[in-house]
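S.K.: Next one to model:
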Amino acid sequence: LGAALGHFNYVVPPAYRGPAVVTVHDLSFESDPKLMGRRDRLVFRTFVPRSARRAERVLAVSERTKRDLVEHYLIPEERIVVTPNGVDPIFQPNGSAPSGPPYALFVGGIQPRKDPVTAIEALARVDGDLRLVLVGDEKRGGDELRSAIRQLGLERRVELAGYVEHEGLASLYRGAACLVFPSRYEGFGLPVLEAMASGTPVVATTAGAVPEVAGGAAVLVEPGDPEALAEGMRKALGDRERLVAAGLERARRFTWEKTARRTLEVYRELL
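M.R.: Okay, the predicted model is just below:
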């Protein structure tokens, strides 16, 4: 097309010959290959390093992803610009919310990297009527998840909601007792900020960029530990007022306007 500059997500098309910017969200396929299927891992490990090395600038969504790019691909730091994600204004504390028994909320694809099974195992350790609503497309691990639900006898306490549109998701965030985010690796962790912006306490892991994004406004536990996650849920429920206030303040720092402005600055540097 003769573009003056091309901006791509993860991979610069091999046939493209012009100046390029590439955004990289995370390098989970390098840090823990087991978290991605073999075919996808092969594609990402072949094309992402080539794209990052040939691009004039690499946009990383977090400082953690920037460090990973330097460590794994030896990209010079001066060619990497951190452009954090923003929070959609639809996620805010005022608005409709579901009624009924209290529930914790899981948001993310049903796959090993997001580790919904640990969320199920943690729920089994939390006494009371607390339910768990899981929102996200089923990718890999659905059978394992359903097996865990059956084995723990949690059929009445767990709801697999599948994909939910933004308006419905915003409502679910507002009504949740807490967000449970047991991810094993994140280049950013947008649900953490979406929940905070909605006035919902967050329990998350220390995986990847999550501590960077949460900024001390969430309860953080080690990944893959259902007992620690259950204890984190109890802490979040017991310290709700403080976590809500801290989360709202933290989420205000992340806007798509700031992301767009920084991205535009990169374009101007290159044109």
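S.K.: rest of the way, CA atoms for contacts and neighbours
M.R.: Will do.
S.K.: Around residue 126, count how many other residues there are.
M.R.: By other Cα atoms under 10 Å, 16 other residues sit near residue 126.
S.K.: for it, what are its contacts?
M.R.: Residue 126 sits next to 230, 233-234 when contact means Cα atoms under 8 Å, 6 or more residues apart in numbering.
S.K.: Dump the residues you listed into CSV; add secondary structure and neighbour count as well.
M.R.: Shown next, in CSV, are the contacts of residue 126 (DSSP: H, G, I helix; E, B strand; the rest coil; neighbours: other Cα atoms under 10 Å):
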residue, secondary structure, neighbour count
230, helix, 24
233, helix, 26
234, helix, 17
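S.K.: Could you export these to TSV, including columns for distance to residue 241?
M.R.: Listed next are the contacts of residue 126 as TSV, based on distance: Cα to Cα, whole Å:
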residue	distance to residue 241
230	19
233	14
234	14
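S.K.: Please give the structure of this sequence too, so both can be compared:
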Amino acid sequence: MIAINGRFLTQGLTGVQRYAREMTRALDALVATGAAPPMRLIAPPGAEGLEAFPNLAPSLTGTRGGQLWEQLDLPRAAGGDFLLNLGNTAPVAQGRNQAVVIHDAGVFDTPESYSWKFRNWYRGLQRMLVFRGARILSVSEFSAGRIAAHLGLDAARIGVTLEGGEHILREAADAAILERHGLTPRGHALVIGTGAAHKNLAALHHAIGALGERGLTLAVAGAQDAAVFRQAGAPPAPNLRPLGRVSDAELRALYESALCLVFPSRYEGFGLPPVEAMWCGCPVIASRAGAVPEVCGEAALWFDPALPESLGEAVALLADDAGQRGALAEAGRARVQQFSWEQAAQRLLGFLPR
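M.R.: Below you'll find the model as predicted:
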């Protein structure tokens, strides 16, 4: 039997946890139809949402939490079962009887985005997992190549699962967020991100300027500090709307009403927001960096992260050309048909013992 590491059910929802939740949901559905072998979900005390996985016999086990639970309690609970770890980390003691999905090589490639304790722990743990023979998986060919380079592996032996994005359509759009923040349909561009260095949000002052010249707004979901988006010493832009954290229903409304999604990140292991946006018919402007070109193909309007002014030019082009916006939206809808969680789960199963 395959056991799934359910530590993600005690963690906040970021891209990694989104992947783990949606992949587990998709595996649960495949088990229900007999398209996947029997599996069970093992979670630490305090885990929430186990009822979403009725076909995985979910259970709570152990007395610890966090890394101690994962390293000490989880391997005992897994016993002789093959262990599937979906969130970058795994118990060293499980040795080669497990697979771990490492989402990117950011702790090596963009160390400035992490504390020294975090990056040293991740680097050491991942090297130890490789040494112990764990099966390594990832979410894009780009990430597989970077992980292989840093961990001394053959990239061809790292299984690539990809991701999905149709979860954003699960809930009806909550348009109340638009009125609450003074946003109008096609009157704003959307950004999703945090202040982490590799997200490159400081480059957005060029987009803010291009939008402001046209009476348009930049709405920023997921970030609290407006200072991240402007040049040092500059006053706050009047057309900037920091939204903070938003629900999936609110995010869907933002995607569906936005002029476009602006995705300036200079390093991504996959790039989930552009895929979500494309599922909602929202045109995408993105930095040609990391795994994003692999994911978006020709369905995005690209800018050069080394030339931040090119972001302003791209925003101006899309704001002024409704035909271009429509063409990108259609290209995006076609592109994301290959990025569903069911397809990703089926790919994942191909890398696991049957």
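S.K.: Which single one of the contacts of residue 126 of the first structure is nearest to residue 253 of the first structure?
M.R.: residue 233 (24.8 Å; Cα to Cα).
S.K.: Contacts only, for that closest one.
M.R.: Counting by Cα under 8 Å, 6+ apart, residue 233 of the first structure touches 126, 178, 180, 203.
S.K.: so the third one makes contact with residue 114?
M.R.: No: Residue 180 of the first structure lies out of contact with residue 114 (Cα atoms under 8 Å); the separation is 10.6 Å.
S.K.: between these two, which one's more packed in?
M.R.: It is residue 180, of residue 180 of the first structure and residue 114, that has more neighbours when counted by other Cα under 10 Å, with 33 against 20.
S.K.: can you give me the strands for the second structure?
M.R.: Listed in chain order, the strands of the second structure (DSSP state E) span 2-5, 39-43, 59-60, 82-85, 98-101, 135-138, 159-160, 188-192, 217-221, 240-244, 261-263, 284-287, 301-303.
S.K.: so the fifth one matches what in the first structure?
M.R.: Structural correspondence for strand 98-101 of the second structure: residues 20-23 of the first structure, per TM-score structural alignment.
S.K.: Likewise for the second one?
M.R.: Under TM-score structural alignment, there is no match for strand 39-43 of the second structure anywhere in the first structure.
S.K.: just to revisit the earlier point, quick check: which of the strands of the second structure is nearest to residue 335 of the second structure?
M.R.: strand 284-287 (11.9 Å).
S.K.: With the first structure overlaid, how far apart is that closest one on average?
M.R.: Aligned to the first structure and superposed, strand 284-287 of the second structure gives a mean residue distance of 0.5 Å (mean Cα distance after the TM-score superposition for the first structure).
S.K.: so that strand corresponds to what in the first structure?
M.R.: Under TM-score structural alignment, the match for strand 284-287 of the second structure is residues 202-205.
S.K.: which residues in the stretch 151-271 of the first structure form helices?
M.R.: Counting by DSSP state H, counting those that start in this stretch, the stretch 151-271 of the first structure has helices at residues 166-175, 190-197, 210-214, 226-238, 240-251, 256-270.
S.K.: So which of these is the most surrounded?
M.R.: Greatest average neighbour count among the helices of the stretch 151-271 of the first structure goes to helix 190-197 (a mean of 26), per mean count of other Cα atoms under 10 Å.
S.K.: now the angle between helix 240-251 and that helix, please.
M.R.: 120 degrees (axes from the mean of the first three to the mean of the last three Cα atoms, to 10 degrees).
S.K.: So which elements touch helix 190-197 of the first structure?
M.R.: On a contact count with 3 or more Cα pairs under 8 Å, 6 or more residues apart in numbering; DSSP states H and E, helix 190-197 of the first structure meets helix 166-175, strand 178-181, strand 202-205, helix 210-214, helix 240-251.
S.K.: Nearest residue to the counterpart of residue 318 of the second structure in the first structure in space, please, no chain neighbours.
M.R.: Superposed on the first structure with TM-score structural alignment, residue 318 of the second structure falls opposite residue 236. Computed as Cα to Cα, 6 or more residues apart in numbering, the closest residue to residue 236 of the first structure that is not its neighbour in sequence is residue 201, at 6.1 Å.
S.K.: Quick check: that neighbour vs residue 251 of the first structure, distance?
M.R.: Residue 201 of the first structure sits at a distance of 12 Å from residue 251 of the first structure (criterion: Cα to Cα, to the nearest Å).
S.K.: do residue 96 of the first structure as well
M.R.: 20 Å.
S.K.: Tell me which residues of stretch 138-157 of the second structure come out buried.
M.R.: For stretch 138-157 of the second structure, burial by neighbour count (16 or more other Cα atoms under 10 Å) applies to 138-148, 151, 153, 155.
S.K.: right, I mislabeled it, should have said stretch 3-12 of the first structure
M.R.: Residues of stretch 3-12 of the first structure classed as buried by neighbour count (16+ other Cα under 10 Å): 6-8, 10-12.
S.K.: So what touches it?
M.R.: The contact list for stretch 3-12 of the first structure (Cα under 8 Å, 6+ apart) reads 18-25, 47-48, 51-52, 55, 267, 271.
S.K.: Closest one of those residues to residue 149 of the first structure?
M.R.: Lowest distance from residue 149 of the first structure to those (Cα to Cα) belongs to residue 25, with 31.1 Å.
S.K.: residue contacts, that closest one?
M.R.: Contacts of residue 25 of the first structure (Cα under 8 Å, 6+ apart): 10, 60-62, 65, 187-188.
S.K.: go on, residue 98 of the first structure?
M.R.: Residue 98 of the first structure makes contact with 171-172, 175, according to Cα under 8 Å, 6+ apart.
S.K.: so which of these comes closest to residue 106 of the first structure?
M.R.: For these, the closest approach to residue 106 of the first structure (Cα to Cα) belongs to residue 172, at 10.0 Å.
S.K.: Aligned against the second structure, show me the partner of that closest one.
M.R.: Taking TM-score structural alignment, the alignment pairs residue 172 of the first structure with residue 254 from the second structure.
S.K.: swap in residue 48 of the first structure?
M.R.: Counting by TM-score structural alignment, residue 48 of the first structure corresponds to residue 126 in the second structure.
S.K.: From residue 5 of the second structure, how far out is that match?
M.R.: For residue 126 of the second structure, the distance to residue 5 of the second structure equals 16 Å [Cα to Cα].
S.K.: neighbour count winner among the two?
M.R.: Neighbour count, other Cα under 10 Å: between residue 126 of the second structure and residue 5, residue 5 has more, with 27 against 23.
S.K.: about what we covered before: of all the contacts of stretch 3-12 of the first structure, which two lie farthest apart?
M.R.: 47 and 271 (25.0 Å).
S.K.: the more surrounded of the two?
M.R.: Set residue 47 of the first structure next to residue 271 and count neighbours by other Cα under 10 Å: residue 47 wins out with 15 against 8.
S.K.: Nothing else from me, thank you.
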